[in-house]
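> Generate a structure from the sequence data that follows.
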Amino acid sequence: MKAPRPIPGYAKQPLHPLLRIYAVGLALTQRRYRRSRWPVAGTRELPPLTTYDRQTPLVDLPILSLDTEATGIDPQHDRIVSIAAVNLSSGRLHLGLMLDMLVNPRRAIPSNVTRIHGITDRHVRNAPHFVDLAGMLEKRLGGYVLLGHNIHFDAALLHHEMRRAGRDWQMPPLLDTMLLFAALYPQAETLSLDHVAKRLRISLIGRHTARGDALIALDLYYRLLPHLAARDILTLGRAEEASAAALARLRRRHRDLNSDAYDL
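Presented below is the predicted three-dimensional model:
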């Protein structure tokens, strides 16, 4: 398995003097793009889970930001090769308890997919299979709202992996930063994580890794919260309604674009 990597922007790491000079230069050239700086919890223990419903304010939700990397983009047939999750509880980020692991998909990883996330068959050769992780993951996910950019894809991957592992996993509520951004900016031409992060001036360090994308989604959420509040989207229920309306609008746009193509 991969060795743990430092998390830029969230924890101070000792640097070689030459690397420190490079880091300062990089910070100056990319000063517009930075971490959103959730307060980091000083303890390695999570606070007790709080109950929530659709009336719970977004800022009070127990959240698990989750991302996966897979063998492809078909959630029904492709397999997870990496998964990361970090807790946001009581307004604090629990980095010390972050989940970040490789998973053996029991199949070859296509080379065109490896070019995106960098994970090869060699990296996952000795990693655990999903069936051996299912119980731990089911317990870890329980009681949280799942957050991510296009989190419905990751949740669908998990759903099918859990079914293969013989588990009846009940999907929790989802907060999708992609749909929340679409609700706030209905005229946006693209909703990719790269585009949205740059639009909100968020660092893309760690992009295309499960851990990096999970942290970027948390940064997006941090930046989106005041804009959502300005639109009176303050609770889980209102966020779900806004996301559903944005998804319906995107589907109509996609349908109209396809119709236009046939009219040419």
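> Going by C-alpha atoms from here, please, whenever you check contacts or count neighbours.
OK.
> ok, residue 187 - how many residues close by?
8 (other C-alpha atoms under 10 Å).
> what secondary structure does it sit in?
At residue 187 the chain is in coil, as set by DSSP: H, G, I helix; E, B strand; the rest coil.
> That one and residue 138: what is the separation?
Distance, residue 187 to residue 138, by C-alpha to C-alpha, to the nearest Å: 37 Å.
> Distance from the helix or strand encompassing residue 25 to the middle of the chain?
Take DSSP states H and E as the rule and residue 25 turns out to sit in helix 17-29. Distance, stretch centre to chain centre, for helix 17-29: 28 Å (C-alpha atoms, centre = their mean, to the nearest Å).
> same check, this time on stretch 182-194
With C-alpha atoms, centre = their mean, you get 16 Å for stretch 182-194.
> And that stretch, what's buried?
182, 183, 184, 191, 193 (16 or more other C-alpha atoms under 10 Å).
> Which secondary structure elements does the helix or strand following the helix holding residue 25 sit against?
Using DSSP H and E, the helix or strand that follows helix 17-29 towards the C-terminus is strand 63-70. Helices and strands touching strand 63-70, by 3 or more C-alpha pairs under 8 Å, 6 or more residues apart in numbering; DSSP states H and E, are strand 80-89, strand 145-148, helix 151-164, helix 210-230.
> With distance to residue 131 and mean neighbour count added, can I get these in a markdown table?
Below are the helices and strands packed on strand 63-70 laid out as a markdown table (distance: least, C-alpha to C-alpha, whole Å; neighbours: other C-alpha atoms under 10 Å):
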| stretch | distance to residue 131 | mean neighbour count |
| --- | --- | --- |
| strand 80-89 | 11 | 24 |
| strand 145-148 | 21 | 26 |
| helix 151-164 | 8 | 19 |
| helix 210-230 | 19 | 21 |
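> Second input sequence below; structure requested for side-by-side comparison:
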Amino acid sequence: MALRWLSRLMDRATLGDKSYDFLFEPGPPDEVVSVDCETTGLDPRRDEIISVAAIRIRGDRILSSRSFTAVARPRVAIAAEAIKVHGLREIDVARARPMSEILPGLLHYVGGRPLVGYYIDFDIAMLNNHVTEMLGVQLPNPRIEVSSIYYERKYGDAPPGAQIDLTFATILRDLKLPLFNQHDAFSDALMTAMIYLSLKDLRARGVRIPRARTRSAVDHHGM
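Below you'll find the predicted structure:
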């Protein structure tokens, strides 16, 4: 915690464009932003964003009608395997704006609010490639990882050797939430926002997610 605070302090001091100092200020109380990116591949060192969505959450409301969405034109080719996942081809992004033009609007939309995501570190790493180019620093926003909250609610008291499943579809199913068109940035951000609110409610009420009993546990109980 102390190292992160010190890093934020140093980044704020070296911020390349002081008009973005607002990123280091806390966002409105009880507001977070669900974020998702679709990319040219899975290597943050060389791949780039081709689609990004951000949706504000205020209290227990998802402000989907005020979302931020954009398709971006990357500087690298889209990997064939990535196209199979999200369906975005070179022709689909050829006339889109580059991330350098999209990023200012996204940063003003997000502000200093915490960022919510499913494996959020990857999305932030992809965003930081462009933030660092523009501002010389990385995003200072706090991160909220929904799979970690889900793990705590379902597996926090699990015995050693318990089978762990943190897949997106399983989380949605356990929380009785709908599965939309996955690997679309807006749909993924929206589903992640719903997951976040469901888990937040469970945690506030002290409710755990039930686990299927293993056969050994069932057999032991029956003896």
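> matching residues in the second structure for the helix holding residue 25 of the first structure?
Helix 17-29 of the first structure corresponds to no residues in the second structure, going by TM-score structural alignment.
> go on, stretch 148-165 of the first structure?
Taking TM-score structural alignment, stretch 148-165 of the first structure hits residues 117-134 over in the second structure.
> Contacts for that stretch, please.
16, 34-37, 44, 47-49, 99-100, 103, 137-139, 143-147, 168, 189, 192-193 (C-alpha atoms under 8 Å, 6 or more residues apart in numbering).
> Let's see the PyMOL selection covering just the buried ones among those residues.
Per 16+ other C-alpha under 10 Å, the buried members of those correspond to this PyMOL selection:
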select buried, resi 16+34+35+36+37+44+47+48+49+99+103+137+138+139+143+144+145+146+147+168+189+192+193
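> List just the one of the helices and strands packed on strand 63-70 of the first structure that sits closest to residue 261 of the first structure.
helix 151-164 (26.6 Å; C-alpha to C-alpha).
> got the angle for the closest one vs helix 210-230?
Angle, helix 151-164 of the first structure to helix 210-230, by axes from the mean of the first three to the mean of the last three C-alpha atoms, to 10 degrees: 130 degrees.
> Following element in sequence after helix 151-164 of the first structure, please.
Using DSSP H and E, the helix or strand that follows helix 151-164 of the first structure towards the C-terminus is strand 174-176.
> Report the aligned residue range of the second structure for the next helix or strand along the chain from that following strand.
Heading C-terminal from strand 174-176 of the first structure, the first helix or strand you meet, by DSSP H and E, is helix 177-184. Aligning helix 177-184 of the first structure against the second structure (TM-score structural alignment) gives residues 146-153.
> now swap in stretch 200-220 of the first structure and tell me
Stretch 200-220 of the first structure maps onto residues 175-195 of the second structure, going by TM-score structural alignment.
> outside of that stretch, which residues touch it?
For stretch 175-195 of the second structure, contacts defined as C-alpha under 8 Å, 6+ apart pick out 34-38, 51-55, 57, 62, 64, 69, 85-86, 116-118, 146, 169, 171-172, 198.
> Map residue 77 of the first structure onto the second structure.
Using TM-score structural alignment, residue 77 of the first structure pairs with residue 46 in the second structure.
> what residues are up against its match?
Contact partners of residue 46 of the second structure, counting by C-alpha under 8 Å, 6+ apart, are residue 76.
> The same query, at a cut-off of 10 Å, please.
40, 75, 76, 126, 129 (C-alpha atoms under 10 Å, 6 or more residues apart in numbering).
> ok, and the residues you listed in the first structure?
For the contacts of residue 46 of the second structure, the aligned pairs still in contact in the first structure (both residues aligned by TM-score structural alignment, their matches' C-alpha atoms under 10 Å) are 40, 126, 129.
> The residue lying closest to residue 100 of the first structure once chain neighbours are set aside and residue 248 of the first structure, how far apart?
Setting aside the residues directly before and after it, residue 100 of the first structure is nearest to residue 84 in space (C-alpha to C-alpha, 6 or more residues apart in numbering), at 4.2 Å. Noted for residue 84 of the first structure: a distance of 29 Å to residue 248 of the first structure, by C-alpha to C-alpha.
> what does residue 150 of the first structure give?
For residue 150 of the first structure, the distance to residue 248 of the first structure - C-alpha to C-alpha - is 15 Å.
> These two: which has the busier surroundings?
Taking other C-alpha under 10 Å, residue 150 of the first structure and residue 248 do not tie; residue 150 has more neighbours (19 against 12).
> How about the contacts made by residue 25 of the second structure?
111, 112, 113, 140, 141.
> Who are the contact partners of the last one?
By C-alpha under 10 Å, 6+ apart, residue 141 of the second structure lies in contact with 8, 23-27, 32, 110-115, 124.
> Which of those residues remain contacts when I look at the first structure?
Retained in the first structure from the contacts of residue 141 of the second structure, counting by both residues aligned by TM-score structural alignment, their matches' C-alpha under 10 Å: 110, 111, 112, 113, 114, 115, 124.
> Near the spatially closest residue to the fourth one that is not a sequence neighbour, how many other residues are there?
Spatial nearest neighbour of residue 113 of the second structure, chain neighbours left out: residue 27 (4.4 Å); criterion: C-alpha to C-alpha, 6+ apart. Residue 27 of the second structure sits with 16 neighbouring residues when counted by other C-alpha under 10 Å.
> Thanks a lot, see you next time.
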